[in-house]
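Engineer: Please find the sequence and the predicted model below.
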Amino acid sequence: PVSVKNALAIKKINKDINVHILYRDLSMVKDEQIHLQAAKAAGIKFVRFPDDRYPEVTKEDGNLSVNVYDLLLGSEYKLPSDLLVLTVGFTGDETIDAIRGHLKVSTNKEGFFQERHIKLGPLDFPADGVALCGCAKNPKTLKETCEEGIGAAMRASIPMKNGFIEAEGIVADIDLTNCNSCSICWKRCPYGAIKVNENKEPEVIKALCKGCGLCAADCPKECITIVHYSDEQLLAQVEAALEENPEKKILGFVCHWCALGGVDMAGVSRLQYPPNGRLIRVMCSARVPTKLIERAYELGAAGVLVAGCEFPTCHYITGNYACESRIKRARKKLAKKGYNADNLWLTWCSAADGPKFANVMRDMVKELGLG
């Protein structure tokens, strides 16, 4: 990092100068660990502060000082300073929101574009036909940027040569029999994949639809079916999972892209957690309608867990935001019907965070008195 190199430059001028690096997180790539070890050997001190307690700069009698809370030591102290250097972190371009809206792609909290999958699609967007590389994804070295640029060019050459792009089979299908043209579906679709025809009826543009299921879960007339993830198919899984001893089971809906990856990571890491969970895969947490949660309660489930991608990294752009809003409404509805709404849990889990999923399952079992 730039801060470490600057500190080493100061030490090179005068080795007796006391240098402190206050950091929230240090992002090291490849050979940069060498600079970190050199800084420690030169006597440079590193102080890590928490996300919610940033250092405060004060000035007394013309002298500067910094009040900082050391996260590792668990204490706060004051550092008298002759020189303060602010190193600004690398963030995404200010035009990212506009591009995100035009291309219908997702971004992370640092302002960078998010790939389809960190391992299975590192150079692809969820939107087909758009490639991603270099510092548009996250900070990288020049060598990495060039390598990814070549890879992205190769990815782009495939549809250019074929002349077409193959869409996924998981798409929305609208039955207009009971449709009242409420416009909820086309207004909430994160990809703009639903349009209204001259008769004010919604139509799905199959080539744009990604099958997240947000529209189907929000449709008040239940006119929308997600191919391979219909309400009937999901309901059958709910009833099968709770067929025996439902009072001892936790029914979980986990999104395919992140939360399910966390479940798999917990498994391959051999993490131990109670076996009370019965998990149902959905493409996105936004696919879970309130009626499925209510059905689980009716069948006597001890609790219900909905697990999705961490904010703001939803594979379907705004799916987890829609899920969060729906769960809030579902809790109110459950409470009015006399159910314990506290037994409906919501968690956000990345594909690499197996320990978090295992901890959530342990906490649920403990809170529900199943352990």
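Structural biologist: Good, I have the coordinates. Keep in mind that this is a model prediction, so the values were computed, not measured.

Engineer: make it CA atoms for all contacts and neighbour counts henceforth
Structural biologist: OK.

Engineer: Pretty sure Ile21 sits in a helix.
Structural biologist: No: using DSSP: H, G, I helix; E, B strand; the rest coil, the secondary structure at Ile21 is strand, not a helix.

Engineer: Just to check, it is in contact with Ala39?
Structural biologist: No: under the criterion of Cα atoms under 8 Å, Ile21 makes no contact with Ala39, lying 10.0 Å away.

Engineer: so what sits against both of these two?
Structural biologist: 4, 7 (Cα atoms under 8 Å, 6 or more residues apart in numbering).

Engineer: got another, please set it beside the one above:
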Amino acid sequence: DSVERVKGLLKVSASADGFFQEAHVKLGPLEFASQGVALAGCAKAPMFFRESCEAGLGAAMKASIPMKNGYIETEGIVANIDLTACNQCGLCSKRCPYNAIRVDAEDNPAVVKALCKGCGLCAADCPKECISIVHYTDAQVLAQVDAALEADPGRKIIAFVCHWCALGGVDMAGVSRLQYPPNARLIRVMCSARVSIKMIRRAFEGGAAGVLVAGCEFPTCHYIQGNYAAEARVKRAKKQLIKAGFDPGKLWNIWCSAADGPKFASTMRTMARELKLES
């Protein structure tokens, strides 16, 4: 239908109800994650006439800034590819939801920085581990895992939470004063698709009692399909954990919106109880 065509053309996401998803409900209510594309009116949600007009005026102002400047500023969180380690498999180009990785005549991939959104899906899937994400490299994320497990790792839950929705759910649980066990150690990633099997295994190898991968509620995702990729990777990770001698039942995942504080708190209570971490 028309929504699916627009999603494919502009590389944007939509809700289960067929309305387009804003970049952030508070920080970016009139724009998409794709810079330079504004959002307003009933394309976003059912609105009264006055509200729709106000949103349209706001979107017009948003669009006028890059039109006047003649350029669009993008985030500095982008992918980099080390061609010396690359085996030219082409997987990154096929998996990128933004078509931001182009392959030349010699099968060498190159990142189009203006299109890359830094979700990290390509880096987590790369079989040669030759893709890094600025500010979210493997070394940086793994260092956080190691630091979180330095003391009493057997009572810690490593929770990888996406920046846009899951972390919002965590904040909502906090401001709502919802009680849950303090066993979780949160590691923020821009998207749940950034969480690689290597990161999950590192947590278990460090002695973590459990691992949680938390991402956006289906079918929405700030990065279009990052949560789908993360869900598939968690399933693959469980198979690898069995081969490595770890209990796959200790790897959990949750998909929530930024308003799902109760869901996050409930999941943490259930996880702590089943992992026998309650004091």
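Structural biologist: Right, received. Where do you want to start? Worth saying up front: this structure is predicted, and the values here are computed from it rather than measured.

Engineer: Between Ile21 and Ala39 of structure 1, point out the one with more neighbours.
Structural biologist: Ala39 (22 against 15; other Cα atoms under 10 Å).

Engineer: For that one, give me its contacts.
Structural biologist: 4, 7-8.

Engineer: How much space separates the equivalent of Ile280 of structure 1 over in structure 2 from Leu275 of structure 2?
Structural biologist: Correspondence of Ile280 of structure 1 to structure 2, assessed by TM-score structural alignment: Ile187. In this view, Ile187 of structure 2 and Leu275 of structure 2 are 20 Å apart by Cα to Cα, to the nearest Å.

Engineer: In terms of packing, which of those two has more residues around it?
Structural biologist: Shown here are Ile187 of structure 2 and Leu275; by other Cα under 10 Å, Ile187 has more neighbours (18 against 15).

Engineer: quick one, what contacts the residue nearest to that one when sequence neighbours are not counted?
Structural biologist: Ranked by Cα to Cα, 6 or more residues apart in numbering and with sequence neighbours excluded, the top spatial neighbour of Ile187 of structure 2 is Phe160, at 4.8 Å. By Cα under 8 Å, 6+ apart, the contact list for Phe160 of structure 2 reads 186-189, 192, 195, 211-214.

Engineer: What range does stretch 120-135 of structure 2 cover in structure 1?
Structural biologist: Going by TM-score structural alignment, stretch 120-135 of structure 2 sits over residues 213-228 in structure 1.

Engineer: Quick check: end-to-end length of the matching stretch?
Structural biologist: Termini of stretch 213-228 of structure 1 sit 11 Å apart (Cα to Cα).

Engineer: Would you map the strands across structure 1?
Structural biologist: Counting by DSSP state E, one finds strands in structure 1 at the ranges 20-23, 45-48, 56-60, 63-70, 75-81, 172-174, 194-196, 202-204, 224-226, 250-255, 277-282, 303-308, 344-348.

Engineer: what's the burial count for the counterpart of Gln21 of structure 2 in structure 1?
Structural biologist: Using TM-score structural alignment, the equivalent of Gln21 of structure 2 in structure 1 is Gln114. Look at Gln114 of structure 1: counted by other Cα under 10 Å, it has 26 neighbours.

Engineer: and if you look at the one 10 residues further on?
Structural biologist: Applying other Cα under 10 Å, we find 21 other residues in the vicinity of Asp124 of structure 1.

Engineer: what sits against the aligned partner of it in structure 2?
Structural biologist: Aligning on TM-score structural alignment places Asp124 of structure 1 opposite Glu31 in structure 2. Each residue near Glu31 of structure 2 by Cα under 8 Å, 6+ apart is listed here: 22-23, 37-39, 59.

Engineer: and with 10 Å instead?
Structural biologist: Residues near Glu31 of structure 2 by Cα atoms under 10 Å, 6 or more residues apart in numbering: 21-25, 37-40, 44, 58-59, 62-63.

Engineer: top helix in structure 1 by residue count?
Structural biologist: helix 142-162 (DSSP state H).

Engineer: Specify, as a residue range, where stretch 204-224 of structure 2 falls in structure 1.
Structural biologist: Going by TM-score structural alignment: stretch 204-224 of structure 2 matches residues 297-317.

Engineer: Return the residues in contact with the equivalent of Leu346 of structure 1 over in structure 2.
Structural biologist: By TM-score structural alignment, Leu346 of structure 1 lines up with Asn253 in structure 2. Residues counted as contacts of Asn253 of structure 2 (Cα under 10 Å, 6+ apart) are 159-161, 192, 211-215, 230-231, 234-235, 267.

Engineer: Same check on Ser34 of structure 2?
Structural biologist: 10-13, 22-23, 74, 98, 114-117, 222-223.

Engineer: Can you say which of these are buried?
Structural biologist: 11-13, 22-23, 98, 115-117, 222-223 (16 or more other Cα atoms under 10 Å).

Engineer: For Pro109 of structure 2, state which of those residues is nearest.
Structural biologist: Using Cα to Cα, Cys116 is the member of the buried ones among the contacts of Ser34 of structure 2 that lies nearest Pro109 of structure 2, at 13.2 Å.

Engineer: Test my guess that that closest one contacts Ala79.
Structural biologist: Yes: look at Cys116 of structure 2 against Ala79 with Cα atoms under 10 Å: they come within range, at 7.0 Å.

Engineer: hey, what's in contact with both of these two?
Structural biologist: 100-101.
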